[in-house]
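In: Predicted model and sequence below, questions to follow.
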Amino acid sequence: MRIREKTLTILFVLSLVANVFLLVVVLMPADDLSPALSKPEETETLPTATVAPLLPVKVAGNGSAASMQVPVIVQKIEVDRGGPLFYEEVIEEGAMVNVSVEVVPGKGRVLVQTTPLMGMVFQDAANLAVTVAANRSRADLTKSDIIFSIQGPEDISEIDGPSAGALMSVLLLSVLEDFALNESVTVTGTIDENGSIGPVGGILEKAEAAQRGGKTLLILSGENDQMLDYREEIQSFGGLRIVRQRPIIVDSKEFIEEELGIRVKYVNTLDDLLADLRAPAPDRSS
């Protein structure tokens, strides 16, 4: 009996000590607790990046479509019959084609509808032009389809190349930002993801096409400031007269303006191009 009484007494004392300890812990201020029981440390809040809101795209009414003529190089195959044999000759010349763009409700696709057919390089240029225009205007095109339509000469089977890329960017921007274009101006030049206007080939042929199309200003990349021309040289050796074409490098602007009578201007960026392709503001003073 005594052993049992001693055991109960020891258990009672231990229980009393435990209750007193718990009471002290509960009443102690949080700052005095051990690290394991103290409140968690405050974490630093990182700054949140500010993103400009995407703009809604106008898909109906005025401003949903735009078009402009652009000079391109086309290839024609001429068949010449010399006796029993046929000879095919590929001739390159400049021509004006009409490029238009339309923004319609859709699924974020870029579609190219062409007459004549367009090559893969041209279609890649259309996709890049859309990316550049959308980034610049911050327009949300995920629920819109961009449709480029190209109408060229009926006797041309196919057109390819990136030289209409700069114009396609401007056409789409004119729709997204709702501004008119100057129809007396045209441009030939590529465009990259940074909005830089790049050089193209066939400058003289394209200038001739622009002049025939009634354009008064041809805009080129600053990298197209020189072009190759050919001057006729005649040499006589006794009774033999030899005529040959000697290639020379000339200033593109000076040569085209003097020979064709159409003005030329160089640009390097999309912003420079927009300044020249926008239609003049209407005169409201009268």
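Out: Sure thing, it's come through.
In: hey, let's count contacts and neighbours off CA atoms from now on
Out: OK.
In: And the helix or strand harbouring Val70, what does it pack against?
Out: Assigned by DSSP states H and E, Val70 belongs to strand 65-82. With contacts taken as 3 or more Cα pairs under 8 Å, 6 or more residues apart in numbering; DSSP states H and E, strand 65-82 sits against strand 85-105, strand 158-159, helix 165-176, strand 185-187, helix 203-212.
In: adding another structure so you can compare the two:
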Amino acid sequence: MSGGRVLLVAVLIASLCLNVYLTVTLIQLRSDYRRLEEGFRELAAQNENLTRQVKSLRSLLEVVERQLDYYRNQTIYYSSLIGETGGVSGSLEGRAVVNVVAVKAIPYGFFEVKYEGVALKAEVELREGEGRVLVNTEPRIGIDLQTSSRVAVEVAEKYTGVSLNRTDVIITVRGEEEVEVVDGPSAGLAITAAIIAAITGENLSSSVYATGTINPDGSVGPVGGVAEKAVAAAEKGATMFLVPKGQATIVVYEKKVEEPVPGFKIIRYIPKKVSLQSYLEGLGYHVKVVEVSSIWEAYSLFKPSP
């Protein structure tokens, strides 16, 4: 065999070995790439789940913080709720219905909960009695109205100058289904308006909704879940939505998706301040949002337009 043929055979053998090596390497690289791609997808899914959980926890934290503020204030004033009220005394009879909005908890996936607004009806009935405040729900609604209802009675007495010490106040909250409501005190403003209407014999508008705690001095306190409640009210045909002072502006979380490398997405929710009214308009609802600071400012807005 000539030297040229030997060299050619050697080159062919070397080329074959190199091709085998490159093929094995390519197969290994493709396998590694698939594993990395699967890992990226898993991390992206975990990131989205964690981000969603954080958003849900932020909503719950806002609601709980507002409730803690409310109950802290009631602790300070609680001794005054025993019922020393001046003004006209005697038993009364009356009835009024008002819209109530709250936030309900909904199971979402494994160990996750999301929060949505829910619209309810509250009926206030005045009967001759002993000054008791009775709260019922139909069907079962996990809502705490006892403390806020007692404050509402006191404020209604101050507003009208009428004592209810010989009148029982019966409050019945009605919903379309059994729900677990997480923010009962936020119905205080609406309940107060209904008690006043029952005393005075006035009607309340069926298209006005409100959220806000009520304090013994008649001031309206802040609440959580304003956006969720506003949407629930809008879905029921609200034309006006009353909110505590400073809460006509809300924080919404815009979804932002980033893809630093192909196949790996990072999802973040960026906080952004917007007006509640424009937020509702963006969803196709036309609701007038009005801030109120006290029952004296709010009550006239509950009444039907002339």
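Out: Looks like it came in fine. Computed from a predicted model, the values in this text were never measured in an experiment.
In: is it possible to export the helices and strands packed on strand 65-82 of the first structure to TSV including distance to Met227 of the first structure and mean neighbour count?
Out: Below are these laid out as TSV (distance: least, Cα to Cα, whole Å; neighbours: other Cα atoms under 10 Å):
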stretch	distance to Met227 of the first structure	mean neighbour count
strand 85-105	16	16
strand 158-159	22	18
helix 165-176	20	26
strand 185-187	16	25
helix 203-212	7	22
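In: Identify whichever of those lies nearest to Glu259 of the first structure.
Out: Go through those one by one with Cα to Cα and the one that ends up closest to Glu259 of the first structure is helix 203-212, at 9.6 Å.
In: what span of the first structure lines up against the helix or strand hosting Leu8 of the second structure?
Out: When elements are defined using DSSP H and E, Leu8 of the second structure is found to belong to helix 3-77. When the first structure is aligned by TM-score structural alignment, helix 3-77 of the second structure has no counterpart there.
In: Ok, stretch 154-172 of the second structure next?
Out: Under TM-score structural alignment, the counterpart of stretch 154-172 of the second structure in the first structure spans residues 131-149.
In: residues making contact with stretch 73-92 of the first structure?
Out: Residues outside stretch 73-92 of the first structure that contact it (Cα atoms under 8 Å, 6 or more residues apart in numbering): 93-95, 156, 158-159, 202, 205-206.
In: Could you count how many residues lie near the alignment partner in the second structure of Val243 of the first structure?
Out: Residue mapping for Val243 of the first structure onto the second structure gives Ile267, with TM-score structural alignment as the criterion. By the measure other Cα atoms under 10 Å, the count of residues near Ile267 of the second structure is 18.
In: element containing the residue lying closest to Ile267 of the second structure once chain neighbours are set aside, please.
Out: Nearest non-adjacent residue to Ile267 of the second structure, counting by Cα to Cα, 6 or more residues apart in numbering: Val257, 4.6 Å away. Under the assignment given by DSSP H and E, the secondary-structure element containing Val257 of the second structure is strand 249-261.
In: between that strand and helix 226-235, how many degrees?
Out: Computed by axes from the mean of the first three to the mean of the last three Cα atoms, to 10 degrees, the angle separating strand 249-261 of the second structure from helix 226-235 equals 110 degrees.
In: what's near enough to touch Ser257 of the second structure?
Out: Rather than Ser, residue 257 of the second structure is Val. 265-268.
In: want to throw those residues into CSV with secondary structure and distance to Leu22 of the second structure?
Out: As requested, the contacts of Val257 of the second structure are exported to CSV (DSSP: H, G, I helix; E, B strand; the rest coil; distance: Cα to Cα, whole Å):
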residue, secondary structure, distance to Leu22 of the second structure
Lys265, strand, 31
Ile266, strand, 34
Ile267, strand, 38
Arg268, strand, 41
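In: ok, of those, which come out buried?
Out: Neighbour counting with 16 or more other Cα atoms under 10 Å marks 265-268 as buried within the contacts of Val257 of the second structure.
In: you'd agree Gln211 of the first structure is up against Ile262?
Out: Yes. Using Cα atoms under 8 Å, Gln211 of the first structure is in contact with Ile262, at 6.2 Å.
In: circling back to that earlier point, and the contacts of Val257 of the second structure, which is closest to Val151 of the second structure?
Out: Proximity of the contacts of Val257 of the second structure to Val151 of the second structure, judged by Cα to Cα, is greatest for Arg268, which lies at 41.6 Å.
In: Ile267 of the second structure versus the closest residue to the closest one other than its chain neighbours, what's the distance?
Out: For Arg268 of the second structure, the nearest residue in space outside its immediate sequence neighbours is Lys256; the separation is 5.2 Å by Cα to Cα, 6+ apart. For Lys256 of the second structure, the distance to Ile267 of the second structure under the criterion Cα to Cα, to the nearest Å works out to 6 Å.
In: what do you get for Tyr21 of the second structure?
Out: On the measure of Cα to Cα, Tyr21 of the second structure and Ile267 of the second structure end up 40 Å apart.
In: And for Val223 of the second structure?
Out: According to Cα to Cα, Val223 of the second structure and Ile267 of the second structure sit 29 Å apart.
In: Ok, Arg140 of the second structure next?
Out: For Arg140 of the second structure, the distance to Ile267 of the second structure (Cα to Cα) stands at 38 Å.
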